[in-house]
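Student: coords please:
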Amino acid sequence: MRARRVKGLKRGERMDGAVERIVEVRLDELLGFMPKAADPAQVAALHDMRIAAKRLRYVLELTSFSFGPYAERAAKRAKDLQDLIGEIHDCDVTLPRIEAMREELMAADAAELVRRAGEDDDLDPSLAGGAPHAEAWRGLETVIVHLAARRDLLHQRFLELWRKLEREGFAARLRYAITERAQPADSIAAEDG
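Tutor: Here you go, the predicted model:
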């Protein structure tokens, strides 16, 4: 997924203004994947949302000190989102590999059973019990069930986290925080003196 271009950045401008625009674009990028990413079948949208969360997180981790207090918390929220979606992505990547391994072993067993049948007109069902890889592909089926269930559970957790972020006003609070400017430490000391 290509990052959205941040328009209007000028050489020599103040960092806080430039970063404000960058955060705004990265936040909009993240928000743009919903509600599509809420659909468990939209694997690509969810993966791209993880990348968008990572981009937002990194810019906030590097610059949150210069904004209002919620910017630092938003970086942690973006990390939580990125980590959770990353776990889902691991399932999405692993499942097809395990399924392909199982299919390969089952195909090899089917070919072996045909070979064992020899000149017989039909296949004796008892031969299936002795397929050379039966135990391995049955084990892989167990892994497939586990990964599918884990993915479903993690996706539910993702939806819960997203609803929590919406309830706490994540986007609005971050937009407000990036318009606040942190006071330099020497000006705070002068005010207290």
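
Student: use CA for all of it now, contacts and neighbours both
Tutor: Fine.

Student: so how far is Glu103 from the residue lying closest to Ala108 once chain neighbours are set aside?
Tutor: Residue nearest to Ala108 in three dimensions, not counting chain neighbours: His133, with 8.0 Å by CA to CA, 6 or more residues apart in numbering. For His133, the distance to Glu103 equals 11 Å [CA to CA, to the nearest Å].

Student: just Ala78 next, same as before
Tutor: 38 Å.

Student: with Ile22 instead?
Tutor: 46 Å.

Student: compare His133 and Glu103 (neighbour count), which wins?
Tutor: His133 (18 against 14; other CA atoms under 10 Å).

Student: my guess is that one contacts Glu104. True?
Tutor: No. Using CA atoms under 8 Å, His133 is not in contact with Glu104, being 9.9 Å away.

Student: and Gln22, what element?
Tutor: Careful, residue 22 is Ile; it's not Gln. Secondary structure from DSSP states H and E places Ile22 in helix 15-31.

Student: show me what that helix is in contact with.
Tutor: With contact meaning CA atoms under 8 Å, 6 or more residues apart in numbering, helix 15-31 is reached by 4-6, 9-10, 49, 52-53, 55-56, 59-60, 63, 66-67, 171, 175, 178-179, 181.

Student: okay, now the nearest residue to Arg55 once chain neighbours are set aside: neighbour count?
Tutor: Leaving aside its sequence neighbours, Arg55 sits nearest to Arg26 (CA to CA, 6+ apart; 6.7 Å). The local packing of Arg26 (other CA under 10 Å) involves 24 other residues.

Student: one more to put side by side:
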Amino acid sequence: MAKAKPVADLVLSASVAENAEKILHVRLKEFYQWEQYVDEPYEVANLHNLRIAAKRLRYTLEIFAEALPEDAALLLTEVEQIQEELGNLHDTDVLIALLRLRLGSLDGGTGYEEALLSSTRKPGKSMFSISPALVSQLLAPHAAPTAVERQGLEILLQKLQQKRKAFYLTFREHWYQLKGHDFYHQVLQLNG
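Tutor: Below is the predicted model of the structure:
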């Protein structure tokens, strides 16, 4: 997960609005640094970073709501929606990865499967909140699904893949609507 960029030049004696503007600009730039991945549906780690950047931008808008114009509430709603859309995408990717692990087919995936496996081998935090014990259990030879279970899991996997596609298209369409309304400059102009 990408770390938050530090905010330079904050002045203790400055008004809340002045410092809010500086923080907001940094969080907005962080958010847009991931824009290049919007058209890449399987850049899962980078889309997850965009979600985290959206969360930071959202928190900034929430924390400084009293110091920002009323227009900020509409912009906050848009950021919340983007964050939710990317959250749905991420959650579906994790479920798909788990199903593929259960089915024993790590090839041809979104990239989450290998990230999931490698993240459970590394100490410290990972992008996934999945227990290494669960992954071990899913990969255990005795845990192979029966033919009937496999059929059900494959149907579920297909449905999740369709859902994922719909979640991605919803997010992408929303992103381009915001771009068409010049969301970036709307946020920049909150403090004039």
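
Student: hmm, back to that, just the buried members of the contacts of helix 15-31 of structure 1?
Tutor: Buried by 16 or more other CA atoms under 10 Å: Met49, Ala52, Ala53, Arg55, Leu56, Leu60, Thr63, Ser66, Phe67, Ala171, Arg175, Ile178, out of the contacts of helix 15-31 of structure 1.

Student: farthest pair within those?
Tutor: Greatest spatial distance in those: Met49 and Ser66, 25.6 Å, computed using CA to CA.

Student: surely Lys79 of structure 1 touches Ile51?
Tutor: No. Between Lys79 of structure 1 and Ile51 there is no contact under CA under 8 Å: 10.8 Å.

Student: residues near Ser13 of structure 2, how many?
Tutor: Neighbour tally, Ser13 of structure 2, other CA under 10 Å: 8.

Student: which residues in structure 2 form helices?
Tutor: Taking DSSP state H, the helices of structure 2 run over residues 16-32, 44-63, 71-103, 112-121, 132-139, 147-180, 183-188.

Student: ranking the ones you listed by burial, who's on top?
Tutor: Of all those, helix 44-63 has the most neighbours on average by mean count of other CA atoms under 10 Å, namely a mean of 21.

Student: quick one: that helix to structure 1 mean distance?
Tutor: Aligned to structure 1 and superposed, helix 44-63 of structure 2 gives a mean residue distance of 0.7 Å (mean CA distance after the TM-score superposition for structure 1).

Student: measure Ala73 of structure 2 to Val187 of structure 2 for me?
Tutor: As judged by CA to CA, Ala73 of structure 2 and Val187 of structure 2 stand 11 Å apart.

Student: whoops, Leu139 of structure 2 was the one
Tutor: 47 Å.

Student: please apply the same query to Val44 of structure 2.
Tutor: In terms of CA to CA, Val44 of structure 2 sits 26 Å off from Val187 of structure 2.

Student: ok, Leu134 of structure 2 next?
Tutor: Taken as CA to CA, the span from Leu134 of structure 2 to Val187 of structure 2 is 42 Å.

Student: burial measure for Lys36 of structure 1, as a count.
Tutor: Number of residues near Lys36 of structure 1 (other CA under 10 Å) recorded here: 15.

Student: am I right that it is in contact with Val43?
Tutor: No. Counting by CA under 8 Å, Lys36 of structure 1 does not reach Val43; the two are 9.6 Å apart.

Student: with structure 2 superposed, average distance for the helix holding Ile22 of structure 1?
Tutor: Using mean CA distance after the TM-score superposition for structure 1, the mean distance for helix 15-31 of structure 1 is 0.7 Å.

Student: most centrally placed residue in structure 1?
Tutor: Centroid check for structure 1 by CA atoms, centre = their mean gives Ile85 as the closest residue, at 2.4 Å.

Student: look up how far Lys36 of structure 1 lies from the nearest residue to that residue once chain neighbours are set aside.
Tutor: Sequence neighbours aside, Arg50 is the residue nearest to Ile85 of structure 1 in space, at 5.7 Å (criterion: CA to CA, 6+ apart). According to CA to CA, Arg50 of structure 1 stands 13 Å off from Lys36 of structure 1.
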